[in-house]
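1. predicted structure and sequence below. I'll ask about it afterward.
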Amino acid sequence: MSGLVGIVSLNHHAARSTDVATMLDTLAHRGPNGVNSWVQGRAGLGHRMLWTTPESLLEVLPLVDHAGELVLTADARIDNREALFEELEFGDRPLEKIPDSDFILAAYQKWGTACPEHLLGAFAFAIWDASKHSLFCARDHLGVKPFYYYHQPDQAFVFASEIKAILALPQVPRHLNEGKLGEYLALMMHDRTLTSYCDVLRLPPAHSLLVVPSGLKLWSYWSLDPDYELKLDSDEAYAEAFRELFTEAVRCRLRSAFPLGSHLSGGLDSSSVTCVARQLMANIPDTYLHTFSNIFDEVAECDERPYINTVLDQGGLIPHYVHADQFGPLSDTAEIWQYEDEGLLGPSHSYPWHLNRATQQAGVRIVLDGLDGDTTVSHGFFRLTELARQRDWLTFCREADRLAKNFNCPPQLVLRRYGYPILREWGRTLKWASLAQAIRVIYQQFGISRKRMVIEFGLKPLISPLTRLFRPNTAQATLGKVAYPSLVKQSFAKRINLDCRVQTGNQIASASSTVREDHWQSLTHGILPFVLEQLDRCAAAFSLEMRHPFMDKRLIEFCLALPAEQKLNQGWSRMILRRGLAGILPEAVQWRGGKADMTTNFLHGLLVRDRQKLDDVMLHHLELLEPYVNLDILKAAYRRLTSGRKASKDDKLVVWRAVILALWLQRHSTN
């Protein structure tokens, strides 16, 4: 975790050192261990230093090569140092004395703009090449390290680790991107480039950017292959391969000059990271892993201490606790807005904020977490849809039944989610033989009425087109319209062409027909880098570096390539992880079916601890939302939520999205 900034003049004016200094001042929290800048001619680069690895103690950025032609600024952790050391020329310098930034600059000297293809790790960097009058920028494969930029053709290119540093310059407009706000209100986060500001963009993950006076060139240097399937000899071979890759993903993130910590929730992901890290650190004398866990005394149904304790009982860990029912989701927004540049927060944002505060107070600077193991490994639930399409209904029913038992839900719920859509499709396309065979097996396995299924999936799909034929006005009225949440004001939706945005997002989301396609869609969705950026800012606020072993390129490529039965098998999702970490994870965690639902604590925080702030927004600060939100819908949801009656999930999300956006707009208008 460090901070990088820079500006390149695209005309004959020189870059100004005062601009670089202004940007660096806004990022003081990202680098308390040093600040430096380099300004010469049309280019100026700056850096805020946070020491993390042993090599970073020797690092000086911006880094200038011996000829004075190349200048690098970076926020980076390079994980394939040993391999690069063999390929690049460092003379007699020992490996342990070479900072990560030296590897990046040497890679550029050897491979030019193809250098990101040779790097592993988390990185965002920019290299000014004076001989070519160009700036080369790159961001890591998953987008762990942030990179934002502003481009004014023929005038300037400005970049930074955080949006606030770019907006600190008076020449950068602060116009809100209403399209992005609309997508947030409509629960869409597909785009990987746009931000909440019209003129500030993000460099997408796995992309490079070349800036020259005539313009910008953007390209992807890596992508996931949705077609490749890995074939090994046995379940044991797959499990061993996973264990080796995951252990390496954790190992290379343990490189630190400071005490290490791990967020431990008791779930499968954070427990996997913590247990493997503990095992790797066991042979290092006088070294212990600190753990940081949310606990709940007042809202006991959210408490996961029985699972947390099974991990702690293994030893070698120093536990710390945060009483997560003692604050609400709005309790810290005034402080959070000092660091968070976009107001599109989820209802769980306060948990990592308080965990990071506890981490800083414990003197820990590097913290591991289990983000987003669900996506990386994949639950594999889409295997059920795949089995249905393959007409293997017997295996479908057996997996659905075991899944229901393992996750404590009715098998009919699994059937409705993954089986009935296929039956409906077959009825609509007149695939009677396939439909009849499926109905017979489902009846035999689950006892569901054959007559009811024939009516629902055989007759109704035939009747519906006839009904529409005799009601042409109704059909025409809905033609071309796309459903989006009623919270969004219709005039606003029309102004930003939200129908088209939602339709595009729906087409992307519905394109999957196999487990691997569904897995690929999840890994390439815009929400993943967005969440990574928010977690980066949340850690930076406390001068911490957060590391994510599940966001390892090698691990993600491996998991995507797995056969479907390695993801969902015997009713267990993420089977490859459960098998692969056998003997490392406590069995109580290894074979747990789900995790605690935090909704109760969210409502407790919002309606009890933060009630005054919630009411204040709803009663006095809705004018900022009026251009974007259907206030009648919002007020009705608020009344249901606060009346004491059981509110729907939609009501909770409607109120949350509107209130958090109102608070952010209030701060934005003040600034």
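-> Done, it's in.

2. CA atoms for contacts and neighbours, from now on please.
-> OK.

3. residue 350 contacts residue 334, correct?
-> No. The criterion here is Cα atoms under 8 Å, and residue 350 misses it with residue 334 at 12.0 Å.

4. neighbour count winner among these two?
-> Taking neighbours as other Cα atoms under 10 Å, residue 350 and residue 334 compare with residue 350 leading, 21 against 12.

5. so which residues of the stretch 301-450 of the chain form helices?
-> Secondary structure of the stretch 301-450 of the chain, counting by DSSP state H, counting those that start in this stretch: helices at 305-312, 333-336, 350-361, 373-377, 382-389, 393-406, 411-418, 420-428, 432-446, 450-453.

6. residue 629: which of the ones you listed is closest?
-> Closest to residue 629 of these is helix 333-336 (Cα to Cα; 20.9 Å).

7. flag every buried residue along the closest one.
-> For helix 333-336, the neighbour count (16 or more other Cα atoms under 10 Å) marks 333, 336 as buried.

8. what lies in contact with it?
-> Residues outside helix 333-336 that contact it (Cα atoms under 8 Å, 6 or more residues apart in numbering): residue 538.

9. just give me how far that helix sits from the chain centre.
-> Centroid displacement of helix 333-336 relative to its chain, using Cα atoms, centre = their mean, to the nearest Å, is 21 Å.

10. so for the lengthiest helix in the chain, what gets flagged as buried?
-> If you go by DSSP state H, the chain has its longest helix at helix 649-670. For helix 649-670, burial by neighbour count (16+ other Cα under 10 Å) applies to 651-666.

11. and the strands in the stretch 201-350 of the chain?
-> For the stretch 201-350 of the chain, the strands defined by DSSP state E, counting those that start in this stretch cover 207-212, 215-220, 260-263, 289-295, 317-323.

12. now do the second one: everything it contacts.
-> Contacts of strand 215-220 with the rest of the structure, by Cα under 8 Å, 6+ apart, involve 153, 154, 206, 207, 208, 209, 210, 211.

13. same thing but 7 Å
-> Strand 215-220 is contacted by residues 153, 206, 207, 208, 209, 210, 211 when judged by Cα atoms under 7 Å, 6 or more residues apart in numbering.

14. use this one as the comparison:
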Amino acid sequence: MTALAAFWQFDGNTDGDAALTRMLAAQAIYTPHARPGAGDQMWGDDRITIGLRLNPSLPEDIYDRQPVEGAGGRFVMVADLRLDNREDLAQELGISADRLKTMADSDLAMAAFERWELDCVHHFYGDFAFVVWDTRERRLLMARDHLGAMPLHYHAGTLPGGGRFFAVASMPRGLLALPWLRMAPDMERLNGFLALLPELGTNSFFEGIERLLPGHRAVVTADGGVRAERWWNPAPLPLRLSSRDEYAEALRTELDRAVRCRLRGAGDKVATHLSSGLDSSSVTATAARLIAPGRVTAYTSTVRPGYDDRFVDRDRMADEWPLASATARLYPNVDHVRVINDGTSPMEMLGTGFEFMDRPILNPCNHVWIHQINDMARKAGHRVVLSGQMGNMSLSYDGYTFYPQLFLSGRLLRWFKEARGHVRAGGQWRWRGMLAQSIGPALPAKVWTGLMKLAGRDTDLANISLLHPDKRARAFEAAKKAGFDLSYRPSLDSIELRLRVLRRIDGGNYHKGTLAGWGLDSRDPTSDIRLIEFAMRVPDEIFVENGGGRALARRAMTDRLPREVLAERRRGLQAPDWHEALTAKPELLDSTVEGILRSPAACEMLDTERLKQLRDKMATTDLRKRGAMFAYRLAMLRGTAVGDFIRRASGAN
């Protein structure tokens, strides 16, 4: 992973070198493993200065000499990337195996760009963001990978003395280092964030700083501004195989490739997140098989011994250690580490969003255990940590869109057989829930919301968000404009559902933040595009068997995971003991609330009266109960995360 930047001065490059030096220096935290004395790598002409600070993470990075020139000097590229299809791409380009051995990924990317220009993105698999200056056409070209693992931000502005410029940086702080830009929170983006809307707009969390969206590419010209388009628009054709076992074998093959690609540069040891679920268990097990005789350190976050979990829903589990241990015991080269909250309060997490990620964090509770794992992995000398965050949309997709497809198309006998199997097996829903999920896509949003309230699952924005009442109408309007359903009704179209979830959050800043805070390259094999597109091609009915969801993953992993993990239908509850450290250190919440109340911008965005009421009632409220979970874990903690970010981004102390 690399920090890159470019500064294009339309009327002549008089400030480019100084501007780029500032931009790269501000992003130095994202290059913790930079070679000593390497410094900034820069290139410039009479219009633009372009450059980067390289953070070596791959074996071939010893050959990286960016910026890379191509097509006889016409193109100049800086790239932040890990290409996972090096051999296939080299074969397409006619590059020999011997030549490939001494090529950095940036060299390969330039060779592809020389051949296809911006269409090269259709030939790339992996994580990437790149910027190319076209010296002949005087234009800047940019692109990000399918899901946006590598971030890219930009700003178009005017210099104090006149003259326009266009600047690009990996992270917003690179742009905010320019002396002409004023740091301020983007209130529109924060409004949508508090309303839990998908991150669809180009605005970042800082005013005036835009982002190139995941799966997009853009052309920037001196007279036409930024012309961006989505280049990743999957429309997969159904895959027809002869048996469920053939689908399972194909899934194993895709997972092996996805994990193997992400072990590149890890050496003989890698860290993983290991829970009780299918995704992280499958990633850990596969990594152990592929890296052997190397070692896997699997970290499992769990509650302290003796935690009272009687208020945990029946379809959730508080302690994931027993099932995670069952997976770890199958592999002699897995070192299993238990992670118990060391007393860190969620309030202590809020600043990391601003300090490392240039954004507020969504779930402060989860960041407590994530940061603990990162601390342990760093101390153990790891450079790469694997997770399975996108597995629900790829590896272990549940296939539950199959139920409404059966019911609403009139195939009631098949629906009844699958529903009965689901209920008898102790699945997520009983008969009433199964019926609701099956007719949900056909119900109006208001009817669905009413049903959820009757079932005790109230998703009304007023209950789960601390957004100021006067701002909620704006959030609903933005949701309607984006075509986003705030009622969260079940979906009938499995591909549309998965794309909606995959595009909901831009994870690039989170990945950079992990690199900045802990020097760790966070990689998720379940977000591999080839794996995702394979899963999209599998018919929905293959994911359901005898009423049980995630059937394909369970069948595929029978040779890798213990029976009890494959048979488990409950989901793990992340950070169930979140309330203990929060209530043990009330002074941290008090100081955070006081800071928020001193910020006019934060008070404008948040329902501060409700915030104060929640704080006043916290000592007498059982935070383990469902209503308190909505009010405190979701509304109050997310609200304080946003308020704290606004305060910091506004320059308040």
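-> Cool, got the structure. Predicted, not measured: the structure shown is a model, and the values here were computed from it.

15. report the TM-score for the pair.
-> Laid over one another, the chains give 0.86 as their TM-score (TM-score structural alignment, normalised by the length of structure 2), with 609 aligned residues with a Cα RMSD of 2.8 Å.

16. hang on, the earlier thing: who wins on neighbours among the contacts of strand 215-220 of structure 1?
-> Busiest of those [other Cα under 10 Å] is residue 208, holding 25 neighbours.

17. that one maps to what in structure 2?
-> With TM-score structural alignment defining the correspondence, residue 208 of structure 1 maps onto residue 217 in structure 2.

18. list the contacts of the residue most central in space within structure 2.
-> Residue closest to the average C-alpha location in structure 2 (Cα atoms, centre = their mean): residue 507, at 3.2 Å. Each residue near residue 507 of structure 2 by Cα under 7 Å, 6+ apart is listed here: 148, 149.

19. so the aligned partner of it in structure 1, which state does it fall into?
-> Aligning on TM-score structural alignment places residue 507 of structure 2 opposite residue 531 in structure 1. Three-state call for residue 531 of structure 1 (DSSP: H, G, I helix; E, B strand; the rest coil): helix.

20. same check, this time on the one 3 residues further on
-> Reducing the assignment to helix, strand or coil with three-state DSSP, the entry for residue 534 of structure 1 is helix.

21. ok, the closest residue to it other than its chain neighbours to residue 536 of structure 1 distance?
-> Once flanking residues are discounted, residue 534 of structure 1 sits nearest to residue 340: 7.2 Å by Cα to Cα, 6 or more residues apart in numbering. Look at residue 340 of structure 1 and residue 536 of structure 1: by Cα to Cα, to the nearest Å, they are 10 Å apart.

22. swap in residue 326 of structure 1?
-> Using Cα to Cα, residue 326 of structure 1 is found at 24 Å from residue 536 of structure 1.

23. likewise for residue 647 of structure 1?
-> Here residue 647 of structure 1 is placed at a distance of 33 Å from residue 536 of structure 1 (Cα to Cα).

24. same check, this time on residue 351 of structure 1
-> Separation of residue 351 of structure 1 from residue 536 of structure 1 (Cα to Cα): 14 Å.

25. out of these two, which sits in the busier spot?
-> Neighbours per residue, other Cα under 10 Å: of residue 351 of structure 1 and residue 536, the larger number sits with residue 536, 23 against 18.

26. which ones are touching the more buried one?
-> residue 546.

27. returning to what we had before: counterpart of the residue nearest to residue 534 of structure 1 in structure 2?
-> Aligned partner of residue 340 of structure 1 by TM-score structural alignment: residue 357.

28. next, the angle strand 269-273 makes with the longest helix seen in structure 2.
-> Criterion DSSP H: the longest helix present in structure 2 is helix 244-262. Interaxial angle, helix 244-262 of structure 2 versus strand 269-273 (axes from the mean of the first three to the mean of the last three Cα atoms, to 10 degrees): 120 degrees.

29. and helix 244-262 of structure 2, what does it pack onto?
-> When contacts are defined as 3 or more Cα pairs under 7 Å, 6 or more residues apart in numbering; DSSP states H and E, helix 244-262 of structure 2 packs onto helix 278-291, helix 551-556.

30. change it to 10 Å
-> On a contact count with 3 or more Cα pairs under 10 Å, 6 or more residues apart in numbering; DSSP states H and E, helix 244-262 of structure 2 meets strand 75-83, strand 126-134, helix 278-291, strand 384-386, strand 521-523, helix 529-537, helix 551-556.

31. make JSON lines out of the ones you listed and add mean neighbour count.
-> Below are those laid out as JSON lines (neighbours: other Cα atoms under 10 Å):
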{"stretch": "strand 75-83", "mean neighbour count": "25"}
{"stretch": "strand 126-134", "mean neighbour count": "24"}
{"stretch": "helix 278-291", "mean neighbour count": "24"}
{"stretch": "strand 384-386", "mean neighbour count": "25"}
{"stretch": "strand 521-523", "mean neighbour count": "21"}
{"stretch": "helix 529-537", "mean neighbour count": "20"}
{"stretch": "helix 551-556", "mean neighbour count": "23"}
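
32. helix, strand or coil for residue 137 of structure 1?
-> Going by three-state DSSP: residue 137 of structure 1 is strand.

33. count the neighbours of it for me.
-> Neighbour tally, residue 137 of structure 1, other Cα under 10 Å: 24.

34. next one: residue 265 of structure 1
-> Residues lying near residue 265 of structure 1 (other Cα under 10 Å) number 24.

35. wait, what's in contact with it?
-> By Cα atoms under 10 Å, 6 or more residues apart in numbering, the contact set of residue 265 of structure 1 is 271, 274, 291-295, 303-305, 307-308, 369-370, 595-596.

36. which one in structure 2 is aligned with it?
-> Alignment note: residue 265 of structure 1 maps to residue 275 in structure 2; criterion TM-score structural alignment.

37. gap between that match and residue 228 of structure 2?
-> Taking Cα to Cα, one finds residue 275 of structure 2 at 39 Å from residue 228 of structure 2.

38. and what of residue 534 of structure 2?
-> For residue 534 of structure 2, the distance to residue 228 of structure 2 - Cα to Cα - is 27 Å.

39. how about residue 115 of structure 2?
-> Taking Cα to Cα, one finds residue 115 of structure 2 at 21 Å from residue 228 of structure 2.

40. neighbour count for these two, which is higher?
-> More crowded of residue 115 of structure 2 and residue 228, by other Cα under 10 Å: residue 228, with 16 against 13.

41. what's the counterpart of the more buried one in structure 1?
-> Under the alignment (TM-score structural alignment), residue 228 of structure 2 pairs with residue 218 in structure 1.

42. fine by me, we can end here.
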